[in-house]
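A.B. asks: sequence unavailable; structure follows:
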């Protein structure tokens, strides 16, 4: 029987392989590839605790085929919830590193699950809730205190003078606007605050890195007219003074910001009062 493989072999001066042997070789190759794809197994050790149950918190291990999963830790969590354990509870929303919902502790470091790549070379990935926060369930922590502290710095524009007739906005120059870089990008994920030792020991008193960063964001805003009042409101040992510039906050920030540097600037301004 004439085959394309036979014609090519004849042209090259080699004996033709039969169509059956070609198909068998292709089948064996496909089988080998299939086995290779199915062997890329990764373990995820995930913190589990259900307030409605009677068991203590524990680390539960799940095995995921990375060939059937996206590259980020959040992809693995979604795959586990969809296909393995629907009871697994965590927060997530934008998947673009913008909302801050999926903040958690991954392999000992705070970060966003949607921006943290799965370490393929490591045998296991550890996933825990943000440290030193009250756990609601599994990877979900209570951020009530965190948001109340953010609210306490009054993160909105405050002015004393009225706009001139016909003026609709509080204007600022490009140079003045540049002073807000490194602060306005904060997404309130709480990665920095939950990594701060001072916050661990005094969470009800110390405002924490995120709240203080936002405090300076409005202190530095050229349009705001309550600079002195804002500086006085956050003065004291258990507010801005509790920061010891350990810089865990900037190491944990997924946006590359430095709350520690903003707190240093606040302290310098308070010394001028």
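C.D. replies: Perfect, thanks for sending it. Everything numeric here is computed off the predicted structure, so don't read it as measured data.
A.B. asks: make it CA atoms for all contacts and neighbour counts henceforth
C.D. replies: OK.
A.B. asks: so where do the helices sit in the stretch 51-200 of the chain?
C.D. replies: The residue ranges that make up the helices of the stretch 51-200 of the chain, judged by DSSP state H, counting those that start in this stretch, are 73-83, 144-152, 174-178, 197-201.
A.B. asks: reformat the ones you listed as CSV; add distance to residue 273 and mean neighbour count.
C.D. replies: Output for the helices of the stretch 51-200 of the chain, formatted as CSV (distance: least, Cα to Cα, whole Å; neighbours: other Cα atoms under 10 Å):
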stretch, distance to residue 273, mean neighbour count
helix 73-83, 47, 19
helix 144-152, 21, 15
helix 174-178, 22, 11
helix 197-201, 25, 17
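A.B. asks: as TSV, these with distance to residue 25 would be great.
C.D. replies: Compiled in TSV, the helices of the stretch 51-200 of the chain are given as follows (distance: least, Cα to Cα, whole Å):
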stretch	distance to residue 25
helix 73-83	34
helix 144-152	62
helix 174-178	64
helix 197-201	62
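A.B. asks: quick one, which of those is nearest to residue 260?
C.D. replies: Comparison of those against residue 260 by Cα to Cα identifies helix 197-201 as nearest, at 12.3 Å.
A.B. asks: residue 250: neighbour count?
C.D. replies: Residue 250 is surrounded by 22 other residues when neighbours are defined as other Cα atoms under 10 Å.
A.B. asks: surely it touches residue 192?
C.D. replies: Yes: proximity of residue 250 to residue 192 meets the contact threshold set by Cα atoms under 8 Å, at 6.7 Å.
A.B. asks: now do the SS call for residue 43.
C.D. replies: In the three-state summary, residue 43 is assigned as strand, counting by DSSP: H, G, I helix; E, B strand; the rest coil.
A.B. asks: ok, which of the helices of the stretch 51-200 of the chain comes nearest residue 243?
C.D. replies: When these are ranked by proximity to residue 243, the top entry is helix 197-201, at 6.6 Å, counting by Cα to Cα.
A.B. asks: show me what secondary structure element comes after that closest one.
C.D. replies: Heading C-terminal from helix 197-201, the first helix or strand you meet, by DSSP states H and E, is helix 209-219.
A.B. asks: take a look at this one as well, against the first:
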């Protein structure tokens, strides 16, 4: 993965500075963050040379404040430059670094290594249900296709307003939770139905439909409800709560899906 963007260059500079600091300071200074060694067991796959994915172990030194993303940077910059993964903001906002860590979907940039029982190998693999492109990178197009199909934008009829569309605090709170989605796909790729049925819209698409269905300014709710009133829509949800548990933003995903179901059952014919 080339370092073409300012974010990547900054991450590279930071990683190299950390490496130099390790070489220059054999003993930690007073008040320094303690370091420890961990084993990362990473699921690797290069379609150009591998017939199927395989596991590779890497022993790295990390600090108590390090996230899994920091550990991945250490592997890439100091041990194996071929390791490929997505990341951008590194602060839990962009959602690009969702992976499976010890069998659970997490953002690599938000997961502290010290919280993962570092005495045992930490497994890192791509999220499930989407085609693997290379190593920890998956093809997100099926995910975004479902997102586009629910029309995640305001729909209004007639002329454009001459001033802003005002909402009460109660109207805004009605859909506040589902505005937090960062499209990381952690929820959708944690869903057993999505794993086995590639046609299912998935939790993230339904969450983003919910955000507009219950927006008082929107006039396209009936259209979205009809789209989701399908065997591959909300009725495929089996209420396992995997999606809610996986969401790094704390969205009550299962609750949102149930509210869309209820809206379908109570809407006027």
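C.D. replies: Done, it's in. Everything numeric here is computed off the predicted structure, so don't read it as measured data.
A.B. asks: of the helices of the stretch 51-200 of the first structure, which is nearest residue 24 of the first structure?
C.D. replies: With Cα to Cα as the measure, helix 73-83 is the member of the helices of the stretch 51-200 of the first structure nearest residue 24 of the first structure (34.4 Å).
A.B. asks: which residue range of the second structure does the closest one align onto?
C.D. replies: Against the second structure, the aligned range for helix 73-83 of the first structure is residues 68-78 (TM-score structural alignment).
A.B. asks: next one: stretch 233-250 of the first structure
C.D. replies: Counting by TM-score structural alignment, stretch 233-250 of the first structure falls onto residues 227-244 of the second structure.
A.B. asks: measure that stretch end to end?
C.D. replies: Distance across stretch 227-244 of the second structure, first residue to last, is 23 Å (Cα to Cα, to the nearest Å).
A.B. asks: how about residue 72 of the first structure: what's its closest non-neighbour residue?
C.D. replies: The shortest distance from residue 72 of the first structure to any residue that is not its chain neighbour, by Cα to Cα, 6 or more residues apart in numbering, is 4.3 Å, and that residue is residue 117.
A.B. asks: correct me if wrong: that neighbour contacts residue 71.
C.D. replies: Yes: contact criterion Cα under 8 Å: residue 117 of the first structure and residue 71 qualify, at 5.7 Å.
A.B. asks: neighbour count for the two, which is higher?
C.D. replies: For the pair residue 117 of the first structure and residue 71, the greater number of neighbours falls to residue 71 (17 against 14), based on other Cα under 10 Å.
A.B. asks: which residue in the first structure lines up with residue 87 of the second structure?
C.D. replies: So residue 87 of the second structure corresponds to residue 92, using TM-score structural alignment.
A.B. asks: surely that match is in contact with residue 98?
C.D. replies: No: taking contact to mean Cα under 8 Å, the distance of 10.8 Å between residue 92 of the first structure and residue 98 leaves them out of contact.
A.B. asks: which residues touch stretch 106-122 of the second structure?
C.D. replies: Applying Cα atoms under 8 Å, 6 or more residues apart in numbering, the external contacts of stretch 106-122 of the second structure come out as 37-41, 62, 64-70, 90-92, 95, 97-102, 186, 246-248.
A.B. asks: taking the centroid of the first structure, which residue is nearest it?
C.D. replies: Centroid check for the first structure by Cα atoms, centre = their mean gives residue 112 as the closest residue, at 1.4 Å.
A.B. asks: need the counterpart of it in the second structure.
C.D. replies: For residue 112 of the first structure, the equivalent position in the second structure is taken to be residue 107, counting by TM-score structural alignment.
A.B. asks: and the longest helix for the first structure?
C.D. replies: Under DSSP state H, the helix in the first structure containing the largest number of residues is helix 19-38.
A.B. asks: and that one, what does it pack onto?
C.D. replies: Packed against helix 19-38 of the first structure, as judged by 3 or more Cα pairs under 8 Å, 6 or more residues apart in numbering; DSSP states H and E, are no other helices or strands.
A.B. asks: same thing but at 10 Å, please
C.D. replies: helix 4-12 (3 or more Cα pairs under 10 Å, 6 or more residues apart in numbering; DSSP states H and E).
A.B. asks: what's the helix it packs on aligned against in the second structure?
C.D. replies: The alignment places helix 4-12 of the first structure over no residues of the second structure (TM-score structural alignment).
A.B. asks: now do that helix against helix 19-38: the angle between them, please.
C.D. replies: What separates the directions of helix 4-12 of the first structure and helix 19-38 is an angle of 110 degrees, with axes from the mean of the first three to the mean of the last three Cα atoms, to 10 degrees.
A.B. asks: which element is the counterpart of residue 261 of the first structure in the second structure on?
C.D. replies: Residue pairing (TM-score structural alignment): residue 261 of the first structure is matched to residue 255 of the second structure. For residue 255 of the second structure, the element it lies in under DSSP H and E is helix 253-266.
A.B. asks: ok, average deviation of that helix from the first structure?
C.D. replies: When the first structure is overlaid, helix 253-266 of the second structure sits 0.9 Å from its aligned residues on average, using mean Cα distance after the TM-score superposition for the first structure.
A.B. asks: which other helices and strands contact that helix?
C.D. replies: With contacts defined as 3+ Cα pairs under 10 Å, 6+ apart, the packing partners of helix 253-266 of the second structure are helix 203-213, helix 221-228, helix 242-246.
A.B. asks: distance from it to the middle of the chain?
C.D. replies: 23 Å (Cα atoms, centre = their mean, to the nearest Å).
A.B. asks: what's next to that helix, contact-wise?
C.D. replies: 175, 177-178, 181, 187, 202-211, 213-214, 221-222, 224-226, 228-229, 233-235, 237-247 (Cα atoms under 10 Å, 6 or more residues apart in numbering).
A.B. asks: need the contact list for residue 190 of the first structure.
C.D. replies: 100-101, 103-104, 110-111, 130, 143, 146-147, 208-211, 249, 252-253.
A.B. asks: aligned to it, what sits in the second structure?
C.D. replies: With TM-score structural alignment as the criterion, the equivalent of residue 190 of the first structure in the second structure is residue 185.
A.B. asks: over to residue 45 of the first structure?
C.D. replies: Checking TM-score structural alignment: residue 45 of the first structure goes with residue 41.
A.B. asks: tell me the spacing between that match and residue 127 of the second structure.
C.D. replies: For residue 41 of the second structure, the distance to residue 127 of the second structure - Cα to Cα - is 15 Å.
A.B. asks: settle it for me: which of these two has more neighbours?
C.D. replies: When residue 41 of the second structure and residue 127 are compared on other Cα under 10 Å, the one with more neighbours turns out to be residue 127, at 26 against 20.
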